[in-house]
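In: give me a 3D structure for the following:
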Amino acid sequence: MEMPAERVARSLLKVKAVFCNLEHPFTFTSGTVSPVYVDMRKVISYPGPRTEIAELSASCIKSRVGLEKVDVIAGGETAGIPYAAWVADRLNLPMIYVRKQAKGFGRNAMVEGDVQPGQRVVLVEDLVFNGQSKVKFAEGIRNTGALCEHVLAVFDYAYTGESAAILDVAGIQLHTLTNWPVLLKVAGDEGFFSPLEIETIQEFLANPRAWSQKRGGV
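Out: Have a look, this model is predicted:
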């Protein structure tokens, strides 16, 4: 029986949410040059993969957190909002979203929607890179008096596991549906990427800074 991580990886590859370009690498806003780019927003346009990912996300929360321990689902501005909405709908739970920066003043300056002190919130996101932005979102939720001890990300971008370590220090447990090793295996087995593309992506992920700097990035 196929594992959920492989199903999610295949869905991302089918909707072309993962781009690879060896001749003209991507330059991120940070200045990092990369042979691969992940655009999780692509999923919103495809009902089939969207439904599958939403249902697997909801199942993950039920099994790893426990539905009885969740009062509210949160999404991070902007890409996490649709994912949170799909999950909240399937779990029949209230939803809020968290801003990247506070708007106005007061304890709810970063949060839109209703959440009460003491309520248990699970943050649902499209992907996690290094975990730092998720800590900031969790802090915004905690400033309302609510609790945020779990983050669910569909895709774990970090190749070396640093995201979980950063979140753990902040008292947050990370749950993910799929990651690079699984995605690259599916991509190779099913011909989504060539052997050279996979080898190059693995080289980049093993040392992003070195790979980027060799090509004029930071």
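In: only C-alpha atoms for contact and neighbour calcs from this point on.
Out: OK.
In: hmm, who's touching stretch 142-153?
Out: Around stretch 142-153, the neighbours that count as contacts under Cα atoms under 8 Å, 6 or more residues apart in numbering are 57, 61, 65, 107-108, 115-128, 134, 138, 141, 171-177.
In: measure how far it is from the centre of its chain, please.
Out: 15 Å (Cα atoms, centre = their mean, to the nearest Å).
In: ok, now stretch 39-49?
Out: Using Cα atoms, centre = their mean, the offset of stretch 39-49 from its chain centre is 13 Å.
In: distance between the ends of it?
Out: 14 Å (Cα to Cα, to the nearest Å).
In: buried ones in it?
Out: Neighbour counts over stretch 39-49 (16 or more other Cα atoms under 10 Å) mark M40, V43, P49 as buried.
In: any idea which of the residues you listed is the one closest to E203?
Out: M40 (22.2 Å; Cα to Cα).
In: which stretch of helix or strand covers the closest residue to E162 other than its chain neighbours?
Out: Of all residues not flanking E162 in the chain, N130 sits nearest, at 6.3 Å (Cα to Cα, 6 or more residues apart in numbering). Using DSSP states H and E, N130 sits within no helix or strand.
In: does N130 touch S163 like I think?
Out: Yes. Between N130 and S163 there is a contact at 4.5 Å, judged by Cα atoms under 8 Å.
In: just give me the longest helix of this protein.
Out: helix 47-64 (DSSP state H).
In: one more to line up against the first:
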Amino acid sequence: MKELYEILFLTKSIHIDTENPFTFSSGIKSPIYCDTRRLISYPKERKMIISGFLEKINDMGIESVIGVATGGISWGAWLSDKLDVPFGYVRSSHKDYGKKQSIEGNIDFSKNILVIEDVVSTGGSLGRAINLLKESSAKSLNACSIFSYQFSESIELFHKLDVPFQSLLTLEGLLEYESDKLGHNKKEIEIWKKNPGAWRSK
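Out: Below is the predicted model of the structure:
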């Protein structure tokens, strides 16, 4: 597992700035940002990520894969190719032209579906995708991401949605396996992790 965390640093997907924090779409300020979109440009490393996914979902009996736009689309497509199952994706917003669909692809919603996201913070975009799939009569759903910040909001959300969620990599794992690379920033990240909403809120 350590090698997967090392990939994040090798591809410069981890950014740390305690003085000029990053702002998530939820409005939360953070001293650390995981940009998994960089991973798609590294063939060897992205194959390792896909192999990690395959190990994690090995016993789930996945019959279709849905990617969450935009970050989860490429990963979902690669994963569905390895599993040899149908692929589709959920748009980030409802389109106002053509067939005006939010879900693209020819998916049988009675099948066991895996929903893929790249990064999960509060879980908003993934939660929205899951709700859209449920509205389309999806019965059996599992969700997975490359990286999760493990916010309590996301844990509570997936519990409320009654959808099993797991992440290949987590902030807790990053702090454990790569503490040497985080250096003096580790302590500040740990403080932030305890209460992200209150960190630098003033």
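In: care to give me the TM-score?
Out: Here the TM-score for the pair of chains, by TM-score structural alignment, normalised by the length of structure 2, is 0.89; 202 aligned residues with a Cα RMSD of 2.2 Å.
In: ok so, going back, ok, the residue nearest to E162 of structure 1 to A79 of structure 1 distance?
Out: 16 Å.
In: of those two, who's got more company?
Out: The neighbour comparison of N130 of structure 1 against A79 (other Cα atoms under 10 Å) goes to N130, with 20 against 16.
In: residues in contact with the residue mapped onto the more buried one from structure 2?
Out: Alignment note (TM-score structural alignment): N130 of structure 1 maps to T122 of structure 2. Residues counted as contacts of T122 of structure 2 (Cα under 8 Å, 6+ apart) are S26, F151, S152, E153, S154.
In: same check for these, but in structure 1.
Out: Shared contacts between this structure and structure 1 among those (both residues aligned by TM-score structural alignment, their matches' Cα atoms under 8 Å) comprise E153, S154.
In: now for the contacts of T122 of structure 2, which pair is the farthest apart?
Out: Spatial extent of the contacts of T122 of structure 2 (Cα to Cα) is set by the pair S26 and S152 at 13.5 Å.
In: of the two, who's got more company?
Out: A count of neighbours by other Cα under 10 Å puts S152 above the other of S26 of structure 2 and S152, at 14 against 11.
In: tell me how far the nearest residue to the more buried one once chain neighbours are set aside lies from K44 of structure 2.
Out: Spatially, and ignoring its direct neighbours in sequence, S152 of structure 2 is nearest to T122 (7.7 Å; Cα to Cα, 6+ apart). Shown here: T122 of structure 2 relative to K44 of structure 2, a distance of 30 Å by Cα to Cα.
In: kindly report the same for L171 of structure 2.
Out: Distance check for L171 of structure 2 against K44 of structure 2: by Cα to Cα, it reads 23 Å.
In: ok, W75 of structure 2 next?
Out: Relative to K44 of structure 2, and taking Cα to Cα, W75 of structure 2 is found at 14 Å.
In: residue closest to the middle of structure 1?
Out: L127 (1.5 Å; Cα atoms, centre = their mean).
In: which of the contacts of T122 of structure 2 lies closest to I7 of structure 2?
Out: F151 (22.6 Å).
In: for that closest one, what are its contacts?
Out: Contacts of F151 of structure 2 by Cα under 8 Å, 6+ apart are S121, T122, K193.
In: possible to save the residues you listed as TSV with distance to R200 of structure 2?
Out: Output for these, formatted as TSV (distance: Cα to Cα, whole Å):
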residue	distance to R200 of structure 2
S121	17
T122	18
K193	12
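In: pick the one among those closest to K12 of structure 2.
Out: Among those, and counting by Cα to Cα, the member closest to K12 of structure 2 is S121, at 19.3 Å.
In: grab the nearest non-local neighbour of that closest one.
Out: That would be Y149: by Cα to Cα, 6+ apart, it lies 5.2 Å from S121 of structure 2.
In: can you count the residues close to whatever residue of structure 1 lines up with that neighbour?
Out: Alignment note (TM-score structural alignment): Y149 of structure 2 maps to Y157 of structure 1. By the criterion of other Cα under 10 Å, Y157 of structure 1 has 21 neighbours.
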